[in-house]
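[1] need a structure here:
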Amino acid sequence: MDVPELLEAASLLVPEGLATENDITVRDVWEYLVQDEWEVALGLLEELGDVQPLPLDFWESLTDAARQMRLDRSAAWCQWRCSEIRIGVIRADLNLRPAEETGRHSPIPGAGVLRPMWSIGHRASNGEPALNIAFLWVEFALEIPPGGRASVRIMPLDASQWRHLNSGDVITMHEGGPAVGTATILEVQPSSE
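    This is a model prediction of the structure:
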């Protein structure tokens, strides 16, 4: 399918009464589709997808459309949302330690490319914390500077290891050595598949 067909297919999966807090609805999307404003329509559909869970087909169509338009960050975000449908959602408030405490002087990239290790309560046979790997997506920002704070989404490589977490739990982020940050779990949703 080409971009307009993919966006039309996705828009048909949005309930008609659904609206963002700015009162954007699927009717607004259709107005932009008629005007061949595909990038705007894609952005509006992404916003509508944040209002309530929408099916995997919705996010797959948006992923394909974003790829065809060469919108790499949007494609990565829509692919991330596909993965969340398959394995679940973990959102957290992440506080990074200052550079002088961790040795990390560069910001953490926000588009789901970093795979830090996390101490989430498991223990190795020797009693030491067992670390679990998960991708990290920074919400509402392109990156987090050392000492910074942001809402993040966490995508575990093995979701079964993370099922014990609940809102309010605190986990620590590691990059090979001491903890570089702590995260307070805000939301945990199981897979919707």
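[2] rest of the way, CA atoms for contacts and neighbours
    Noted.
[3] For stretch 135-143, buried residues please.
    135, 136, 137, 138, 139, 143 (16 or more other Cα atoms under 10 Å).
[4] same thing with stretch 141-160?
    143-147, 149-156, 159.
[5] Grab the longest helix from the chain for me.
    For the chain, the longest helix by residue count, based on DSSP state H, is helix 72-87.
[6] who does the following helix or strand past it touch, helix- and strand-wise?
    Following helix 72-87 in sequence order, the next helix or strand is strand 89-96 (DSSP states H and E). Secondary-structure packing of strand 89-96 (3 or more Cα pairs under 8 Å, 6 or more residues apart in numbering; DSSP states H and E): strand 149-156, strand 179-189.
[7] Would you confirm that residue 131 contacts residue 120?
    Yes - taking Cα atoms under 8 Å as the definition, residue 131 is a contact partner of residue 120 at 7.2 Å.
[8] what sits in contact with each of the two?
    Counting by Cα atoms under 8 Å, 6 or more residues apart in numbering, residue 131 and residue 120 have no common neighbour.
[9] about what we covered before: does the longest helix of the chain pack against any helices or strands, and if so which?
    By 3+ Cα pairs under 8 Å, 6+ apart, helix 72-87 packs against helix 56-68, strand 111-114.
[10] would JSON lines of those with distance to residue 104 and mean neighbour count be doable?
    Shown next, in JSON lines, are the helices and strands packed on helix 72-87 (distance: least, Cα to Cα, whole Å; neighbours: other Cα atoms under 10 Å):
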{"stretch": "helix 56-68", "distance to residue 104": "32", "mean neighbour count": "22"}
{"stretch": "strand 111-114", "distance to residue 104": "13", "mean neighbour count": "17"}
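[11] Dump these into a markdown table; add distance to residue 79 as well.
    Converted to a markdown table, the helices and strands packed on helix 72-87 look like this (distance: least, Cα to Cα, whole Å):
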| stretch | distance to residue 79 |
| --- | --- |
| helix 56-68 | 6 |
| strand 111-114 | 10 |
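[12] and this one, so I can compare the two:
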Amino acid sequence: MALVLLQELGDVQPCPPAFWTLLADVARLLWLESDVVWYEWRRSEASAGAFLAELSLHDGGRARKAIAGLWVEGRVALEPGRCARVRLVPLTPEYWGHLVPGDVVTMHETRVAAGSARIVQVVPPVPMAS
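    Predicted coordinates:
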């Protein structure tokens, strides 16, 4: 229960990467592996910033240049032709800094576009606590 309350605190206000690392460590001690993965994801968001977006997959394949980690909210996988809210953590931040809510990015896994995502929110990196 304490982890849930602390996570909710992190959802309300930006928390530094160390906060999420501590939650991941506690979850690891409690054998809550899915929570460990989520808290480590949130640590990445706090470190690099993130983009919340609505992603629609095309009925086809999925190349990367402006590379980002992808987390599909509320699902294990997103099937072709479906839409879902996603979280993107830029792995090449220099290609992402210009994006604002309303912008659309195209998803590739090959030369053919696999989907497109409309940016809903930009989450800046959280400064390291001193």
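[13] Quantitatively, what TM-score do the chains reach?
    TM-score for the superposed pair, counting by TM-score structural alignment, normalised by the length of the second structure: 0.87. Supporting figures: 127 aligned residues with a Cα RMSD of 1.8 Å.
[14] quick revisit: from the buried residues of stretch 135-143 of the first structure, pick the one nearest residue 94 of the first structure.
    Taking Cα to Cα as the measure, residue 94 of the first structure lies nearest residue 138 of those, at 9.1 Å.
[15] Under the alignment, what does the closest one map to in the second structure?
    Under the alignment by TM-score structural alignment, residue 138 of the first structure pairs with residue 72 in the second structure.
[16] how about the nearest residue to its match, chain neighbours excluded?
    residue 86 (4.5 Å; Cα to Cα, 6 or more residues apart in numbering).
[17] what's the matching residue for that neighbour over in the first structure?
    So, by TM-score structural alignment, residue 86 of the second structure is matched to residue 152.
[18] what residues are up against its match?
    When contacts are counted by Cα under 8 Å, 6+ apart, residue 152 of the first structure touches 91, 92, 93, 94, 136, 137, 138, 139.
[19] again, 10 Å this time
    By Cα atoms under 10 Å, 6 or more residues apart in numbering, the residues touching residue 152 of the first structure are 90-94, 110, 112, 136-141, 144, 183, 185-186.
[20] Same check on residue 5 of the first structure?
    So residue 5 of the first structure contacts 11, 33, 61, 65 (Cα under 10 Å, 6+ apart).
[21] what's the distance between it and residue 78 of the first structure?
    17 Å (Cα to Cα, to the nearest Å).
[22] ok, now how distant is residue 144 of the first structure from residue 154 of the first structure?
    Residue 144 of the first structure sits 14 Å away from residue 154 of the first structure, going by Cα to Cα.
[23] Residue in the first structure paired with residue 102 of the second structure?
    Using TM-score structural alignment, residue 102 of the second structure lines up with residue 168 in the first structure.
[24] Tell me, how many residues neighbour its match?
    Using other Cα atoms under 10 Å, residue 168 of the first structure has 13 neighbouring residues.
[25] Could you pull up the contacting residues of the most centrally placed residue in the second structure?
    Residue closest to the average C-alpha location in the second structure (Cα atoms, centre = their mean): residue 87, at 3.0 Å. By Cα under 10 Å, 6+ apart, residue 87 of the second structure lies in contact with 41-42, 45, 50-55, 68-73, 119-123.
[26] rerun that using 6 Å as the cut-off
    51, 52, 70, 71 (Cα atoms under 6 Å, 6 or more residues apart in numbering).
[27] that older thread, just tell me which of the helices and strands packed on strand 89-96 of the first structure ends up closest to residue 164 of the first structure.
    Nearest of these to residue 164 of the first structure, taken as Cα to Cα: strand 179-189 at 9.6 Å.
[28] Let me know the angle separating the closest one from strand 89-96.
    Strand 179-189 of the first structure and strand 89-96 are oriented at 160 degrees to each other (axes from the mean of the first three to the mean of the last three Cα atoms, to 10 degrees).
[29] ok, back up a step: quick one: the match of residue 138 of the first structure and residue 31 of the second structure, what's the gap?
    23 Å.
[30] How about residue 25 of the second structure?
    10 Å.
[31] Equivalent analysis for residue 88 of the second structure, please.
    26 Å.
[32] before we move on, back to that, of the helices and strands packed on strand 89-96 of the first structure, which is nearest residue 52 of the first structure?
    Nearest of these (Cα to Cα): strand 179-189, 12.5 Å.
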